[in-house]
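[1] for reference, the sequence and a predicted model appear below.
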Amino acid sequence: MLPTTEFALLRRLATEQASGRAPSLVAGVVRDGDLIWSGARGEVDSGAPDNLTLYRIGSITKSLVATVVMRLRDEGKLDLNDPLDKHVPGTNFGSVTVAQLLSHSGGLTSESPGSWWERTPGGTWDELNESLRPDEVKHRPGRRFHYSNVGYGVLGELVARLRGGSWLDAVRSEILQPLGMSHTTDRPRGRHAKGYAVHPFADVLLPEPEHDAGAMAPAGQLWSCVDDLARWTAFVGGDTGEVLHPDTVAEMREAAVIDDSGPWNSGYGLGLQLVQVNGKRLAGHTGSMPGFLACTMIDPATGTGAVAFANTTSGIGILSLTADLISMADDYEPALPAEWRPSAIDPALLELTGLWHWGPSPYHLRVLPNGWLDLSPASGTGRASRFRPLGDDRWLGLDGYYSGETLTVARDSDGRPHHLDLATFIFTRTPYDASAPIPGGVDERGWQPTPEE
């Protein structure tokens, strides 16, 4: 990036490290799949950390576990509406669905019963399951967002049973290796940061312990570095390689639940946190374990993302730092829009374009590249959607109010487009065309100059 931009990013990082008193803080900016800037402050093992220095990433682990679950869904091995009992029988919460576990809406307790799992070596799945008695379901499944580390311990067991190995083996073979994330691991190896707590009233450190979380490991076990997490950030933005179809990752980024504990600026998809900050809608995940903070976020609209790691239990605004780095990169060096170029389309589509009316409301229908259609209000705001062809004059809604709905072109006896039928709404070339099958009919007297008396 430009030297002025790089200095501004480094200054934001340096200010956070100094004010938050972190032993070390590293970060990187990702754009269009590439790591375009990275910086570091502080020390690990008497030296500055670099892009391969490992830090614990905590709950970012959940996103990788969720990706394996989505692969299983795409392979037909499970349905997101399946009750847990179908794949992991013998629990006290078997009616909770896979989708509810992914989105933290299953109502399960937030933490595993017993000692705090983040500071206690973990046990087996059988031990965890035995501890989850009926009263550990805290809310009616589907009622609300309730972040549950336990839920991802359960999903790790689901992955293990359907894959016939450990959740970690599945993550390694299905995500880390294909994406080239060769340094990400379950325990610290090679050059890594040690976790510390910083005294709140003095500049002294207390080492934090590190351990294998056992059955709770899918909730936050992994370690990673700037280079590897930059690749993961690009994945969340849609650069998915052969791991998942981009449409599946886009589905993971959709808000399944809203975090109702504060202002409605955050939510959760299928394994991904969603936040609105600095006027952007970001997707990714934060992570924290004793001695560590981490964050990965990306703005799919611009393709700009960022990662950040610190080896401190608290004190660093890891999400706000990451969001600021994204905004600064886009503000200082905005990406140029792609050049407009004419595209080849089926000439038959041109007769569908132009002005249509839903009742008295005017809409414009446009042809997009790849033969898609865009239907949107002629002015102001309203129900707008894009559609892709299904064949036989049928089109599938991709977003907005009509997502998943079918648009059908009805033709007259000469084969010309006469009206559109969209989820029972009839669109006509003129307002309330009496020759179209308008539900409820059209008054035979037509349009009147004065209200009926």
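    Everything's here; your move.
[2] please make it C-alpha for all contacts and neighbour counts, starting now.
    OK.
[3] so Thr313 sits against Lys194, correct?
    No: at 11.1 Å, Thr313 does not count as touching Lys194 under the criterion of C-alpha atoms under 8 Å.
[4] who touches both of the two?
    Gly291 (C-alpha atoms under 8 Å, 6 or more residues apart in numbering).
[5] higher neighbour count, those two?
    Per other C-alpha atoms under 10 Å, whichever of Thr313 and Lys194 has more neighbours is Lys194, with 22 against 19.
[6] tell me the secondary structure at that one.
    On the three-state scheme (DSSP: H, G, I helix; E, B strand; the rest coil), Lys194 is labelled coil.
[7] grab the nearest non-local neighbour of it.
    Asn311 (6.6 Å; C-alpha to C-alpha, 6 or more residues apart in numbering).
[8] how close does that neighbour sit to Val44?
    From Asn311 across to Val44, the span is 9 Å (C-alpha to C-alpha, to the nearest Å).
[9] any idea how far the residue most central in space within the chain lies from Leu229?
    The chain has Arg253 as the residue nearest its centroid, 2.9 Å off, counting by C-alpha atoms, centre = their mean. Note on Arg253: its distance to Leu229, by C-alpha to C-alpha, is 17 Å.
[10] one more: Asp203?
    30 Å.
[11] these two: who's more crowded?
    Leu229 (27 against 8).
[12] in this structure the more buried one contacts Met297, no?
    No: in this structure, Leu229 is not within contact of Met297 by C-alpha under 8 Å, at 10.1 Å.
[13] what residues do the two have in common as contacts?
    Val307.
[14] quick one: residues contacting Val98.
    79-84, 155.
[15] try 6 Å this time
    Neighbour list for Val98: 80, 82 [criterion: C-alpha atoms under 6 Å, 6 or more residues apart in numbering].
[16] measure it to Arg119 for me?
    Taken as C-alpha to C-alpha, the span from Val98 to Arg119 is 28 Å.
[17] dropping in the other structure now:
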Amino acid sequence: MTLVRPDTAAALLREVAAVQSASRLPSLVAGVVRDGELVWSGTRGRFANRAGALPSADTQYRIGSITKTLTAILVMQCRDDGLLTLSDPIGKHLPGIGYGHLSIRNLLAHSGGMNAEPVGDWWERNPGVSFEELASALDESIAAGVPDRRFHYSNIGFGLLGELVARLRGSSWTELAQRRILDPLEMRRTSYSPVLPAAEGFSVHPWTHRLDDEPAYDSGSMAPAGQLWSTLEDLARYASFWIDPAAEVLSPATVDEMAAPMANDPNEGLTASYGLGLRLHADDPYVFTGHTGSMPGFLAGLFVDRVRGIGAVTLANGTNGRAPMLALDLIRATAAHEPPLAPEWTPEPELPVGEELLGAWHWGNTPYLMTIDGGILVLSNPDGTRVTRFRVIGKDLYEGLDGYFAGERLHAHPDHLNLATFILTRTPYAQ
């Protein structure tokens, strides 16, 4: 499939081929999403299974922790429906649970200091346990840190969040994911367990290049952290959702909230952070939003650039390699070869405000300019370091949408503007 230029397609395939070869992946499937559709897909490797099956856009792979993003959606749906607040301690809804003092926001953002893995056998390589068994093994004495100090990834937290939504809705996590996310987004080839055609999970011996089988157990109570299987075509639909949210799943405002930085690892500085169930990577001036995934024998990546409307998905059946982060490289390559066109200018059909608000204003002797774009007032200073958009909320009253004055009120008067005690006048030092 290709709806990109030949030079773009060639560049994308080079990226895929390089990762498949260097990471020794038995098979690798990748795709690019733009404007709500899969515009390019490619495969590399001939061992989707031991018999040598070629992979395709309809081959299922285990997506690992990309599953967490669906769990996060279910939590935010509960919040939007008034069933919880993000500041609620998890123990309010799961009484008697270990780490019950941590907030739901802490768990979504991995900012609670909870240890990464359940006590006991490595859950990814063993049959899953019941929630009661998981809960009974929680041990706060081995916490990795204190709440709200730093990002520390915790698979356990998403096991608890899965149980949270199940209790609040009176239905299993699996049923909720199907009914409230997969069905509305028409992700018909995403499932709890593999459905043929599906790839087999392998690890590659470090010295002999031999394929070794990897286990694929039911994760039980840890399923909300990494159980699901999906295809390139289904995940392309899912990537499109994060660019242009379907209101029946989540509102655009809630997606914006999830994609805002909440916690980070000091070692990553400002290059990467974590939102509410979403991984964020800086690519100045843009931000890539999504998640990586890994389970024994499988790797996955799904990221989108929400501003430029480009996304990428990668799926592989190997235990180690760069396949998850390849999604970022595919977005960069697409944007470099085919940058989005500038938005088409159209005249304002009708001014929502009087023209008396538009034009030059001054704060002291600092000039500002009030313009209008798409029915929204825009206030900016000459060097562009302070730009805020405003929406109408009442007569002569406006609210900042972003920038320095986000959430602040602007009161319009005949001879001046009062913006959070900043007085702007038509001439310098008029007040």
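    Perfect, thanks for sending it. Nothing here was measured: the structure is a model prediction, and the numbers come from that model.
[18] send over the TM-score of the superposed chains.
    Overlay of the two chains. TM-score (TM-score structural alignment, normalised by the length of structure 2): 0.95; 425 aligned residues with a C-alpha RMSD of 1.6 Å.
[19] one step back: pretty sure the residue nearest to Lys194 of structure 1 sits against Gly195.
    Yes: counting by C-alpha atoms under 6 Å, Gly195 is a contact partner of Asn311 of structure 1 at 5.0 Å.
[20] do you have the strands of the stretch 301-431 of structure 2 handy? List them.
    Counting by DSSP state E, counting those that start in this stretch, one finds strands in the stretch 301-431 of structure 2 at the ranges 310-316, 359-363, 366-373, 376-380, 387-394, 397-400, 409-412, 416-419, 422-425.
[21] tell me, the fourth one lands on which residues of structure 1?
    Aligned using TM-score structural alignment, strand 376-380 of structure 2 spans residues 372-376 in structure 1.
[22] got the contact list for that stretch?
    With C-alpha under 6 Å, 6+ apart as the test, stretch 372-376 of structure 1 has contacts from 363-367, 384-388.
[23] just the buried residues of that stretch, please?
    372-376 (16 or more other C-alpha atoms under 10 Å).
[24] which other helices and strands contact the longest helix along structure 2?
    Counting residues, the longest helix found in structure 2 (DSSP state H) is helix 6-22. Packing partners of helix 6-22 of structure 2 (3 or more C-alpha pairs under 6 Å, 6 or more residues apart in numbering; DSSP states H and E): none among the helices and strands.
[25] structure 1: matching residues for that helix?
    With TM-score structural alignment as the criterion, helix 6-22 of structure 2 aligns to 3-19.
[26] do stretch 56-68 of structure 2 as well
    Going by TM-score structural alignment: stretch 56-68 of structure 2 matches residues 50-62.
[27] which residues in the stretch 201-350 of structure 1 form helices?
    226-237, 246-252, 318-332 (DSSP state H, counting those that start in this stretch).
[28] let me know the angle separating the last one from helix 3-20.
    Angle between the axes of helix 318-332 of structure 1 and helix 3-20 is 160 degrees (criterion: axes from the mean of the first three to the mean of the last three C-alpha atoms, to 10 degrees).
[29] and for helix 318-332 of structure 1, what are the contacting residues?
    With C-alpha under 6 Å, 6+ apart, helix 318-332 of structure 1 has contacts from 305-306.
[30] quick one: buried residues of that helix?
    So, applying 16+ other C-alpha under 10 Å, buried residues of helix 318-332 of structure 1: 318-319, 321-330.
[31] and if you look at stretch 174-182 of structure 1?
    Using 16+ other C-alpha under 10 Å as the test for burial, stretch 174-182 of structure 1 gives 174-176, 179, 181.
[32] how about stretch 419-434 of structure 1?
    419-422, 426-430, 432-433.
[33] ok, the residues you listed vs Pro23 of structure 1, which is closest?
    Closest approach between the buried residues of stretch 419-434 of structure 1 and Pro23 of structure 1, by C-alpha to C-alpha: Leu422, at 58.5 Å.
[34] what does that closest one correspond to in structure 2?
    Checking TM-score structural alignment: Leu422 of structure 1 goes with Leu419.
[35] wait, its match sits on Leu410?
    Yes: in this structure, Leu419 of structure 2 is within contact of Leu410 by C-alpha under 6 Å, at 4.4 Å.
[36] distance of the equivalent of Trp117 of structure 1 over in structure 2 relative to Met76 of structure 2?
    Structural correspondence for Trp117 of structure 1 with respect to structure 2 (TM-score structural alignment): Trp123. Between Trp123 of structure 2 and Met76 of structure 2 the computed distance is 26 Å (C-alpha to C-alpha).
[37] looking at these two, which one has more neighbours?
    With neighbours defined as other C-alpha under 10 Å, Trp123 of structure 2 and Met76 compare such that Met76 has more, 27 against 19.
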